[in-house]
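Undergrad: mind looking at a prediction? Sequence and model below.
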Amino acid sequence: MNKHKIFSMAFASVYPHYINKAEKKGRTKEDVDTIIFWLTGYNNTDFENILKNKTDFETFFNEAPQLNPNVSKITGVICGYRVEDIEDPLMQKIRYLDKLIDELARGKSMEKILRT
């Protein structure tokens, strides 16, 4: 079975698009980072290394310190798929992040985005 192309893409190549999407809607890079850290358990130092080393998405998620225990609360449609129904675990994690960034860009409060 062929791996999806995004699995081997550098996270650093997509990260600016997340920031751009958020900033177009009046949100900040710090908001994007907060979401990424909440979802993955990374801290700022580790995250800077990921960007500098051009770590791919597969490694980014496989080596994440701890996927947030509230990810099961992330539901809805992203790219035409219900995130809770995506069977590939890695693709599901990527889509969780996409969904959270979409919610940020749509103006949801951080409390709702972070499922607190």
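TA: Perfect, thanks for sending it.
Undergrad: from here on, contacts and neighbour counts on C-alpha atoms
TA: Fine.
Undergrad: report the buried residues of stretch 43-56.
TA: Within stretch 43-56, the residues scored as buried using 16 or more other CA atoms under 10 Å are 47, 50-51, 55-56.
Undergrad: what's the helix or strand for the residue nearest the centre of the chain?
TA: Central residue of the chain (CA atoms, centre = their mean): Leu97, 2.5 Å from the mean position. Using DSSP states H and E, Leu97 sits in helix 89-105.
Undergrad: need the contact list for the closest residue to Ser13 other than its chain neighbours.
TA: Leaving aside its sequence neighbours, Ser13 sits nearest to Lys54 (CA to CA, 6 or more residues apart in numbering; 7.8 Å). Residues near Lys54 by CA atoms under 8 Å, 6 or more residues apart in numbering: 10-13.
Undergrad: okay, one more to line up with it:
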Amino acid sequence: MQHRIFTTSVAAVYPHYVSKVERKGRTQAELDEVITWLTGYDEQQLGEHLADGTTFEDFFGHAHLNPAASQITGSVCGVRVEEVEDPLMQQIRYLDKLVDELAKGRPMDKVLRTS
């Protein structure tokens, strides 16, 4: 059975990501940088996906996942992201984990796995 999040639009969840990071003193621009780093989309493409109501399934289906994404480890909602078996769910969890790290004040170079 397909998980409900797969058919949810990214635009429906995006405002929650924005409010989560802004509550912790981070910016929407930083959030967008994290999303574009993970997916390979540029700012314009991200905006188009949000405007078009693209589902998570299609959003990640057309993404060019950053090769460093496999370095994203840890737990989101009690689930270890590196142990998620469904590839799409794992990509969604990668995004959740990056948003969490950003909101927790982790330096951007660490969030983006550049150091």
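TA: Arrived safely, thanks for sending. Because the structure is predicted, anything quoted here is derived from the model rather than measured.
Undergrad: which one in the second structure is aligned with the residue nearest to the centre of the first structure?
TA: Using TM-score structural alignment, the partner of Leu97 of the first structure in the second structure is Leu95.
Undergrad: Thr36 is in contact with that match, correct?
TA: No: assessed by CA atoms under 8 Å, Leu95 of the second structure is found out of contact with Thr36, at 10.4 Å.
Undergrad: can I assume Arg26 of the second structure sits in a strand?
TA: No: according to DSSP: H, G, I helix; E, B strand; the rest coil, Arg26 of the second structure belongs to no strand; its state is coil.
Undergrad: now it. Nearest residue, chain neighbours left out?
TA: Ala103 (6.6 Å).
Undergrad: so how far is Met1 of the second structure from that neighbour?
TA: Using CA to CA, to the nearest Å, one gets 32 Å for the distance from Ala103 of the second structure to Met1 of the second structure.
Undergrad: those two: which is more packed in?
TA: Ala103 (21 against 3; other CA atoms under 10 Å).
Undergrad: from memory that one sits against Lys20, does it?
TA: Yes: checked against CA under 8 Å, the pair Ala103 of the second structure and Lys20 is within contact range at 6.5 Å.
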